[in-house]
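A.B. asks: Sequence isn't available, so here's the structure alone:
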């Protein structure tokens, strides 16, 4: 799941460090894909660091439920089949595109239906003390934390998740993600075609997209 979808499950939690922890695995991967941390079973003497560890574990649990759900398997596959013919000539793998596309569409739907607000999400991130976040990263063994903080500062200041509320921006966000793997993933013609498919697919999910959130919620509660 993407950032706002993870936030949905803890949208009523009043602990910025826990909220940061729920998206930190993806933030670190985006900052530097070579960073690999495994804090799942660690405990710190700092309660705020432990909150981040708990958030991290929540992220892993939510992703596990989502990626094994019928909703994800069905819609990522359908999107792969729809997108494959319109990206002919692109180096991007259709299965990768289908996977990321359904996650971005869900973030868009959460925003546009008012299930989450980007303001509250960013307020949480801005409420975290840099020194505490640095404590977490060094506690987990990351030696060069500057790489992460450079990305994190840009992530907060750009506030690009607001753009997810604009359906036509989903294709642009998809391109940005693909550019981390492929230098020139799409032509303008590819982007236009992707945009049309994603806009139509988004409309088809509008009435039932919350089913996957309800399903995951029930599994989280059961645990």
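C.D. replies: That came in fine, so what should we check first? Bear in mind the structure is a predicted one, so any value in this text is a computation, not a measurement. Numbers count the residues shown, from 1 in each chain.
A.B. asks: Going by C-alpha atoms from here, please, whenever you check contacts or count neighbours.
C.D. replies: Noted.
A.B. asks: From residue 106, how far out is the residue sitting furthest away from the middle of the chain?
C.D. replies: For the chain, the residue at maximal distance from the C-alpha centroid (CA atoms, centre = their mean) is residue 45, at 28.9 Å. Separation of residue 45 from residue 106 (CA to CA, to the nearest Å): 37 Å.
A.B. asks: and what of residue 132?
C.D. replies: 31 Å.
A.B. asks: In the protein, which helix is the longest?
C.D. replies: helix 47-67 (DSSP state H).
A.B. asks: and that one, what other elements does it pack with?
C.D. replies: Under the contact definition 3 or more CA pairs under 8 Å, 6 or more residues apart in numbering; DSSP states H and E, helix 47-67 sits against helix 16-31, helix 130-139, helix 210-222.
A.B. asks: dropping in the other structure now:
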């Protein structure tokens, strides 16, 4: 799951909603900085601070949702279908990109499906993020991570300003964002040819995305 799918149900709980974004934000900052459940849960359990509890519970919700999402048969089916589509343009069997792209494209297009179904949702999501005091937020997150970071404040500011979730509505802009992710994990960019795969995947997620969300909501 991606940012919007993790957080859209919690617009009335700003810190919790922002907490659901923390594991993905940290992976952008430094893949060695992690907020794992085994680190977060004891901090939440020991704290009477509402801010600490809301942020920590949001992080734990992220991990619980991801666990259900990635294990469900429908996600695995869609991931395999998309990976096969990408493989047509990346035939080298040692190329790791088709499987990687199959996985993250399902997640990003699920966000696009959610936002398309409710045209005010993205604006409301970003409005809620604007309520967060990023300095205080970073300080709390640093009590729950494998090591502290001083980059979360800047990332949250950039995340709010750039609004890259808007780019998921367009196949060419989506490919640009996917190539940014490939660059971050040191893999070559995908060619424009794969826009064909993205267009077909968008139709598939429009149909099957609600089923994925129901699976996560039901916890199985």
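C.D. replies: Perfect, I can see it now. This structure is a prediction, so every number in the text was calculated from the model and none was measured.
A.B. asks: thinking again about what came up before, neighbour count: residue 132 and residue 106 of structure 1, which is higher?
C.D. replies: residue 106 (23 against 16; other CA atoms under 10 Å).
A.B. asks: Structure 2: which residue goes with that one?
C.D. replies: Using TM-score structural alignment as the criterion, residue 106 of structure 1 maps onto residue 110 of structure 2.
A.B. asks: what about its match, which SS state?
C.D. replies: The assignment at residue 110 of structure 2 comes out as helix when based on DSSP: H, G, I helix; E, B strand; the rest coil.
A.B. asks: And it, how far from residue 3 of structure 2?
C.D. replies: On the measure of CA to CA, residue 110 of structure 2 and residue 3 of structure 2 end up 10 Å apart.
A.B. asks: ok, now residue 53 of structure 2?
C.D. replies: Counting by CA to CA - residue 53 of structure 2 and residue 3 of structure 2 are separated by 20 Å.
A.B. asks: What strand or helix carries the counterpart of residue 157 of structure 2 in structure 1?
C.D. replies: Using TM-score structural alignment, the equivalent of residue 157 of structure 2 in structure 1 is residue 153. Element membership for residue 153 of structure 1 (DSSP states H and E) is helix 146-158.
A.B. asks: average offset between that helix and structure 2?
C.D. replies: The superposed helix 146-158 of structure 1 is, by mean CA distance after the TM-score superposition for structure 1, a mean 1.6 Å from where its aligned residues fall in structure 2.
A.B. asks: now stretch 73-82 of structure 1
C.D. replies: Compared with structure 2 after fitting, stretch 73-82 of structure 1 has a mean deviation of 0.6 Å; criterion: mean CA distance after the TM-score superposition for structure 1.
A.B. asks: so that stretch matches what in structure 2?
C.D. replies: Counting by TM-score structural alignment, stretch 73-82 of structure 1 sits on residues 76-85 of structure 2.
A.B. asks: burial count for residue 214 of structure 1?
C.D. replies: Close neighbours of residue 214 of structure 1, defined as other CA under 10 Å, add up to 12.
A.B. asks: That one maps to what in structure 2?
C.D. replies: Using TM-score structural alignment, residue 214 of structure 1 lines up with residue 214 in structure 2.
A.B. asks: Also residue 19 of structure 1?
C.D. replies: Checking TM-score structural alignment: residue 19 of structure 1 goes with residue 17.
A.B. asks: quick one: contacts for that match?
C.D. replies: By CA atoms under 8 Å, 6 or more residues apart in numbering, the contact set of residue 17 of structure 2 is 6-8, 10-11, 55, 58.
A.B. asks: try 6 Å this time
C.D. replies: 7, 10 (CA atoms under 6 Å, 6 or more residues apart in numbering).
A.B. asks: repeat for the one 4 residues further on
C.D. replies: Remark: with contacts taken as CA under 6 Å, 6+ apart, residue 21 of structure 2 is in contact with residue 3.
A.B. asks: any idea how far residue 59 of structure 2 is from it?
C.D. replies: Distance check for residue 21 of structure 2 against residue 59 of structure 2: by CA to CA, it reads 7 Å.
A.B. asks: With residue 210 of structure 2 instead?
C.D. replies: As judged by CA to CA, residue 210 of structure 2 and residue 59 of structure 2 stand 23 Å apart.
A.B. asks: Which of these two has more residues huddled nearby?
C.D. replies: Higher neighbour count among residue 210 of structure 2 and residue 59: residue 59, with 28 against 13, using other CA under 10 Å.
A.B. asks: which ones are touching the equivalent of the more buried one over in structure 1?
C.D. replies: Superposed on structure 1 with TM-score structural alignment, residue 59 of structure 2 falls opposite residue 56. Neighbouring residues of residue 56 of structure 1 by CA under 6 Å, 6+ apart: 21-22.
A.B. asks: Fine by me, thanks again.
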